[in-house]
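*Asks:* What would the 3D arrangement of this be:
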Amino acid sequence: MSVYILVVDDEPDVEELFRQQFRRDLKSGRFTMEFAPSAPAALIRAAEIRDPSLILILSDINMPGMSGLDMLPKVRAERPDVPVIMITAYGDADTRRKAIEGGAVGLLTKPIDFVLLRHEIDVRLGQPA
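*Replies:* Have a look, this model is predicted:
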């Protein structure tokens, strides 16, 4: 069974950055990362991965059309079993509050601390960090 992490961001360079940071994990098959360029695309993909192999959704907040905060309650309703971590360039208290109230398990600020993110993924995989 493949374990999926769904990354939602409208900026094309984000996929390359994540693939570079998690190169060893992806090459070894430890998990698979999928990338959605928008919140609506992410909602479709989250609904398609029906089994428990989807273990984490990482979503940017500021995207054109539907924002990550707008997507959050929809994806939590559809997939309450999947934790969501929001990513933002603005880690202010109001944004953090909105994300947590919307059902996010955490908020990462850009530039992303990949050591912290790797720890979160290890926790989701049930492995000691």
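
*Asks:* can we go C-alpha only for contacts and neighbour counts from here?
*Replies:* Will do.

*Asks:* For residue 94, grab the count of nearby residues.
*Replies:* A count of neighbours around residue 94, defined by other Cα atoms under 10 Å, yields 9.

*Asks:* quick one, strands of this structure?
*Replies:* Applying DSSP state E to the chain gives strands spanning 4-8, 32-36, 54-60, 84-88, 106-109.

*Asks:* neighbouring contacts of the fourth one?
*Replies:* Put plainly, it is strand 84-88. For strand 84-88, contacts defined as Cα atoms under 8 Å, 6 or more residues apart in numbering pick out 56-62, 68, 72, 99, 103-110, 112.

*Asks:* what about stretch 78-89, distance to the chain center?
*Replies:* 6 Å (Cα atoms, centre = their mean, to the nearest Å).

*Asks:* Now that stretch: buried residues?
*Replies:* 79, 82-88 (16 or more other Cα atoms under 10 Å).

*Asks:* To compare with the earlier structure, here is another sequence to fold:
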Amino acid sequence: MSVLVLVVDDEPDVEALFRQQFRHDLRAQRFVMDFAISAADALSRIARPIEQTLILILSDINMPGMTGLEMLPKVRELRPEVPIIMITAYGDPETKRTAIEGGAIGLLTKPINFTLLREEIDRRLAQVR
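*Replies:* Here you go, the predicted model:
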């Protein structure tokens, strides 16, 4: 079974960073990573059937147009079973509270701790296998 992690971020260098950090996992086909450049792009992708099993959504909070926090309830409606982790440069308690209340399972601050993120992905992989 092919599993998918969707990363939502408007910054163009994020895809290269994530692909570099998870290159061994991606090469070994442990999971697939897909990238959406906006909340609207992410919503359109998850609203339609996906070949892979979507196990995790990672979303930046501050994006033009719809923010990650505004996207949260819409994702919860479309895919209530998929966990969402928000990513922000500002890890203040109010932002974390808002993200958790909106349905996120966690909040990562930039620069991202990829060791922690890898552990979370490993937990999600163990649940689907």
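
*Asks:* Report the buried members of the contacts of strand 84-88 of the first structure.
*Replies:* 56-62, 68, 72, 99, 103-104, 107-108.

*Asks:* residues in contact with the most centrally placed residue in the second structure?
*Replies:* Residue closest to the average C-alpha location in the second structure (Cα atoms, centre = their mean): residue 58, at 1.3 Å. If you count contacts by Cα under 8 Å, 6+ apart, residue 58 of the second structure has them with 5-8, 84-87.

*Asks:* Distance to residue 128 of the second structure for the residues you listed - can I get that in JSON lines?
*Replies:* Shown next, in JSON lines, are the contacts of residue 58 of the second structure (distance: Cα to Cα, whole Å):
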{"residue": "5", "distance to residue 128 of the second structure": "13"}
{"residue": "6", "distance to residue 128 of the second structure": "16"}
{"residue": "7", "distance to residue 128 of the second structure": "19"}
{"residue": "8", "distance to residue 128 of the second structure": "22"}
{"residue": "84", "distance to residue 128 of the second structure": "16"}
{"residue": "85", "distance to residue 128 of the second structure": "18"}
{"residue": "86", "distance to residue 128 of the second structure": "22"}
{"residue": "87", "distance to residue 128 of the second structure": "24"}
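
*Asks:* Across to the first structure, which of these hold up?
*Replies:* Using both residues aligned by TM-score structural alignment, their matches' Cα atoms under 8 Å as the contact test, the members of the contacts of residue 58 of the second structure still in contact in the first structure are 5-8, 84-87.

*Asks:* Residue 69 of the first structure touches residue 61, doesn't it?
*Replies:* Yes: counting by Cα atoms under 8 Å, residue 69 of the first structure does reach residue 61; the two are 5.8 Å apart.

*Asks:* thinking again about what came up before, and which of the buried ones among the contacts of strand 84-88 of the first structure is nearest residue 1 of the first structure?
*Replies:* The closest of these to residue 1 of the first structure turns out to be residue 56 (Cα to Cα; 15.2 Å).

*Asks:* Sounds good, over and out.
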